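Asker: Take this sequence and fold it.
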Amino acid sequence: MPIRIPEQLPAQDILLKENIFAMDSGRAATQDIRPLEVGILNLMPNKIETEVQLLRLLSNTPLQINVDLIRIDDQAPKHTPQSHMDAFYTLFEDIAHKRYDGLIITGAPLALLPYEEVKYWDKIKAVFDWSQRHVQSTLYLCWAAHAAMYHFYGINRQLREEKLSGVYPHKVLAPHNELMRGFDSVFYAPHSRYGEISPTTYANVKGLDVLACSEEAGAYIVASKNKRTVMITGHPEYDPETLRDEYVRDLGQGLSPQIPCNYFEADDPKCEPKVTWRSHGTLLYTNWLNYYVYQTTPYDLATLNPKTDNEAESDKSK
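Answerer: All right, here's what the predicted structure looks like:
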């Protein structure tokens, strides 16, 4: 079954052109099944680009998925029309009563800003805490992954002097973990960030496992033993040209960005990017939906159990 997305969402036409089947709400209503409920809290300024990237990865399963696009506040984003936000996004306060099988919280362009100085930090913390009671499994991406570590475990990221940008090889550290099922022992994934937390720091947190790691980029996939938290420090959803667009943008802003590693042919920005990560990115999301969401979520979401006090204490213990 395909993902079910709102009619007229721009992502629908893009996915159909890529031969990815997306079902509109009218057709989905005729099927007598219980679809997975997945929310996407999109913190990126270019909402439409991020929507397409994530919906593409969610589409490669036999499951039918209802997707809610969620916004943290009603302020107009810089790179997305207000009409798009009004038509397709729901304020968090308006869905806070719901329960979800899965939730994805995206990264945000807040690399160098202390968490307490983020204008919506209190709202982000409220979403993090809400997810413990209302979501079976939550996927935190890039900035959100580091923010979750800070909020739940009091562990702050370190900031690099140079931005980590490129496509790096990673090793699977837990081949028997279901999230890594089907992965090659070495695979590639894009990164674009300043923040980092050492693999040892993750590993010392009771209840967390580092599933994949890179010598250059550090910990990449970290998951809780109960499958309800997954932190991805990179960007498996990136399009082929995304790192190039970021590099050109930084040049245009008068910065001196390093050429993304292992990305352009011969490391020459005039050449086309080498796309080496998309199959494993798709597999990661497929495994998350299957083993961490579908196989563990209750049929009746009203019976979804919040984390117990023991689980919460275990999560915060080092």
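
Asker: C-alpha only now, for contacts and for neighbours.
Answerer: Fine.

Asker: start to end distance for stretch 137-155?
Answerer: 21 Å (CA to CA, to the nearest Å).

Asker: Next: stretch 20-32.
Answerer: 22 Å.

Asker: now stretch 134-147
Answerer: End-to-end distance (CA to CA), stretch 134-147: 19 Å.

Asker: do the same with stretch 220-240
Answerer: Note: stretch 220-240 ends 19 Å apart using CA to CA.

Asker: List the contacts of that stretch.
Answerer: 53-54, 57, 135-143, 145-146, 170, 189-193, 202, 207-214, 219, 273-275, 277-278, 280-282, 292 (CA atoms under 8 Å, 6 or more residues apart in numbering).

Asker: Can you tell me which of those are buried?
Answerer: The neighbour count (16 or more other CA atoms under 10 Å) marks 53-54, 57, 135-143, 145-146, 170, 189-193, 202, 207-214, 219, 273, 275, 277-278, 280-282, 292 as buried among the contacts of stretch 220-240.

Asker: Okay, and which of these map to strands?
Answerer: Judged by DSSP state E, the buried ones among the contacts of stretch 220-240 include 135-141, 170, 189-193, 208-214, 219 as members of strands.

Asker: what about residue 253, distance to residue 270?
Answerer: In terms of CA to CA, residue 253 sits 19 Å off from residue 270.

Asker: meant to ask about residue 295
Answerer: In terms of CA to CA, residue 295 sits 45 Å off from residue 270.

Asker: got it, and residue 186?
Answerer: Separation of residue 186 from residue 270 (CA to CA) stands at 28 Å.

Asker: Residue 93 now?
Answerer: Taking CA to CA, one finds residue 93 at 46 Å from residue 270.

Asker: more crowded one of the two?
Answerer: Between residue 93 and residue 270, counted using other CA atoms under 10 Å, residue 93 has the larger neighbour count: 13 against 9.

Asker: Is the more buried one in a helix, a strand, or coil?
Answerer: Classification of residue 93 by DSSP: H, G, I helix; E, B strand; the rest coil places it in helix.

Asker: middle-most residue in this protein, spatially?
Answerer: Residue closest to the average C-alpha location in the chain (CA atoms, centre = their mean): residue 141, at 3.6 Å.

Asker: which residues does that residue contact?
Answerer: So residue 141 contacts 104-107, 231-235 (CA under 8 Å, 6+ apart).

Asker: can you pick the most crowded of those?
Answerer: Ranked by neighbours (other CA under 10 Å), these are led by residue 233, which has 28 neighbours.

Asker: Please name the spatially closest residue to that one (chain neighbours excluded).
Answerer: Once flanking residues are discounted, residue 233 sits nearest to residue 142: 4.2 Å by CA to CA, 6 or more residues apart in numbering.

Asker: One more, so I can put them side by side:
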Amino acid sequence: MPIKVPDLLPAKAKLQEENIFVMDESRAFKQDIRPLKILILNLMPLKEQTETHLLRLLGNSPLQIDVGLLHTSTHQSKNTSPEHLRQFYQSIDDVKESKYDGLIITGAPIEMLAYEDVNYWEELSQIMEWSKTNVTSTLHICWGAMAGLYYHYGIDKFIRKEKISGIYTHTVNDSREKLLSGFDDEFLVPHSRYADFRREDIERIPELKILSESEEAGLYLIASKDGKQIYMTGHPEYDAFTLQKEYERDKAAGLNPIIPENYFPNDDPSQTPKLRWRMHSSLLFSNWLNYYVYQQTPYQL
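Answerer: Now for the predicted structure:
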């Protein structure tokens, strides 16, 4: 089944080129079916790129999904046009009276800031509080996971000496967990972050469970036992070239970045990286949509 997106959303054409089944609003209006309502709070600077990343994975589900896009009105985006935001995005004031089956909170490149120093922290806190009563399950990605664990449980991050950047092997901690249903014992995930969590800080919260981790990259998947809050520190939504673009951006800015680990063939940035984590990424999102959203959400929101 397809995802339903606005007729003119730029990501639609890109996804159709990749043979992803996308249904526009005009066609979806004629179907007598109740799609899942999924809201994406997009905190990334390059919002159109992130839209494509996430819609690609949501579109691989057998469920029909009605996607809405949310942004923080208290932050002025420098990398996405105001016209794009006006046409396709809403703010929390526009949706606060609505109910949603699922919410995705993306990452943001602001790990070095204290949470209270983020200029939209108050609004983000309002959204996360609203999600507890208006959303069946919320998926937090990278900095979104850090913000969520801090807001909901008071778990703070710490800054690493070196950035975690690359493709890392992860293990399944509990094969009975539905989010990991069908996973291999080992699988690959991209990471790109400076911050991390301490295991003991997670383990002291009885409501949380560590589902997956990496010997090199640390904790990866953390979930509340009721399935309403899912936190992942990596970026399974990244495409084959996202880490390359980040590396080249940081190099051009004179930041002397490390070469992403296990990413370029022979660790040679002149060679083309290969996409080796697509199966895990698709399965992760499909499992979340099926077991934590579709199987739990009421028919009448």
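
Asker: picking that back up, over in structure 2, see which of the contacts of residue 141 of structure 1 survive.
Answerer: Mapping the contacts of residue 141 of structure 1 onto structure 2 (both residues aligned by TM-score structural alignment, their matches' CA atoms under 8 Å) leaves 104-107, 231-235 still in contact.

Asker: I'd like these laid out as a markdown table, including secondary structure.
Answerer: Formatted as a markdown table, these follow (three-state DSSP):
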| residue | secondary structure |
| --- | --- |
| 104 | strand |
| 105 | strand |
| 106 | coil |
| 107 | coil |
| 231 | strand |
| 232 | strand |
| 233 | coil |
| 234 | coil |
| 235 | coil |
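
Asker: Tell me which residues touch the residue nearest to residue 233 of structure 1, please.
Answerer: Contacts of residue 142 of structure 1 by CA under 8 Å, 6+ apart are 106-108, 193, 231-235.

Asker: now do residue 5 of structure 1
Answerer: Here residue 5 of structure 1 is in contact with 12, 22-25, 66-68 (CA under 8 Å, 6+ apart).

Asker: Now do the helices in structure 2.
Answerer: All helices of structure 2, identified by DSSP state H, fall at 10-17, 25-28, 47-58, 82-88, 92-95, 121-134, 143-153, 199-203, 242-252, 278-287.

Asker: Looking at the ones you listed, spot the one closest to residue 112 of structure 2.
Answerer: Residue 112 of structure 2 lies closest to helix 143-153 among the helices of structure 2, at 10.4 Å (CA to CA).

Asker: Which strands or helices does the closest one pack on?
Answerer: Using 3 or more CA pairs under 8 Å, 6 or more residues apart in numbering; DSSP states H and E, the elements in contact with helix 143-153 of structure 2 are helix 121-134, strand 229-232.

Asker: For residue 29 of structure 2, which of the ones you listed is the nearest?
Answerer: Closest among these, using CA to CA: helix 121-134, at 24.1 Å.

Asker: quick check, distance from that closest one to the centre of its chain.
Answerer: 17 Å (CA atoms, centre = their mean, to the nearest Å).

Asker: Just give me the mean distance for that helix relative to structure 1.
Answerer: Helix 121-134 of structure 2: mean distance to aligned residues in structure 1 after superposition is 0.5 Å, counting by mean CA distance after the TM-score superposition for structure 1.

Asker: Could you check the angle that helix makes with helix 143-153?
Answerer: Per axes from the mean of the first three to the mean of the last three CA atoms, to 10 degrees, the angle that helix 121-134 of structure 2 makes with helix 143-153 is 70 degrees.

Asker: And helix 121-134 of structure 2, what does it pack against?
Answerer: helix 143-153.

Asker: Spatially nearest residue to residue 169 of structure 1 (excluding sequence neighbours)?
Answerer: Using CA to CA, 6+ apart, the closest residue to residue 169 of structure 1 is residue 188 (4.5 Å).

Asker: so that neighbour sits right up against residue 167, yeah?
Answerer: Yes. Between residue 188 of structure 1 and residue 167 there is a contact at 6.2 Å, judged by CA atoms under 8 Å.

Asker: returning to what we had before: among the contacts of residue 5 of structure 1, the buried ones, what's the PyMOL command?
Answerer: Typed into PyMOL, the line below selects the buried ones among the contacts of residue 5 of structure 1, using 16+ other CA under 10 Å:
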select buried, resi 12+22+23+24+66+67+68
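
Asker: distance of the residue nearest to the centre of structure 1 from residue 287 of structure 1?
Answerer: Going from residue 141 of structure 1 to residue 287 of structure 1 by CA to CA gives 16 Å.

Asker: Mutual contacts of residue 188 and residue 167 of structure 1, please.
Answerer: 276-277.

Asker: These two: which has the busier surroundings?
Answerer: In terms of neighbours (other CA under 10 Å), residue 167 is the more surrounded of residue 188 of structure 1 and residue 167; the figures are 27 against 22.

Asker: The more buried one: what's it in contact with?
Answerer: 188-191, 260-263, 276-277.

Asker: give me that answer again for 6 Å
Answerer: Contacts here follow CA atoms under 6 Å, 6 or more residues apart in numbering; on that basis residue 167 of structure 1 touches 189-190, 262-263.

Asker: got the residues you listed as JSON lines, with distance to residue 179 of structure 1 columns?
Answerer: Listed next are those as JSON lines, based on distance: CA to CA, whole Å:
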{"residue": "189", "distance to residue 179 of structure 1": "15"}
{"residue": "190", "distance to residue 179 of structure 1": "18"}
{"residue": "262", "distance to residue 179 of structure 1": "25"}
{"residue": "263", "distance to residue 179 of structure 1": "26"}
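
Asker: Residue 72 of structure 1: which of these is nearest?
Answerer: Of these, the one sitting nearest to residue 72 of structure 1 (CA to CA) turns out to be residue 190, at 26.0 Å.

Asker: With adjacent residues omitted, what lies nearest to the closest one?
Answerer: Counting by CA to CA, 6+ apart, residue 190 of structure 1 lies nearest to residue 167, which is 4.1 Å off, once chain neighbours are set aside.

Asker: just residue 23 of structure 2 next, same as before
Answerer: residue 4 (4.8 Å).

Asker: That neighbour corresponds to which position in structure 1?
Answerer: Alignment note (TM-score structural alignment): residue 4 of structure 2 maps to residue 4 of structure 1.

Asker: is it true that its match touches residue 26?
Answerer: No. Between residue 4 of structure 1 and residue 26 there is no contact under CA atoms under 6 Å: 9.4 Å.

Asker: and these two? which has more neighbours close in?
Answerer: For residue 4 of structure 1 versus residue 26, the count of surrounding residues by other CA under 10 Å is larger for residue 4: 26 against 11.

Asker: now the more buried one: how far from residue 199 of structure 1?
Answerer: Taking CA to CA, one finds residue 4 of structure 1 at 37 Å from residue 199 of structure 1.
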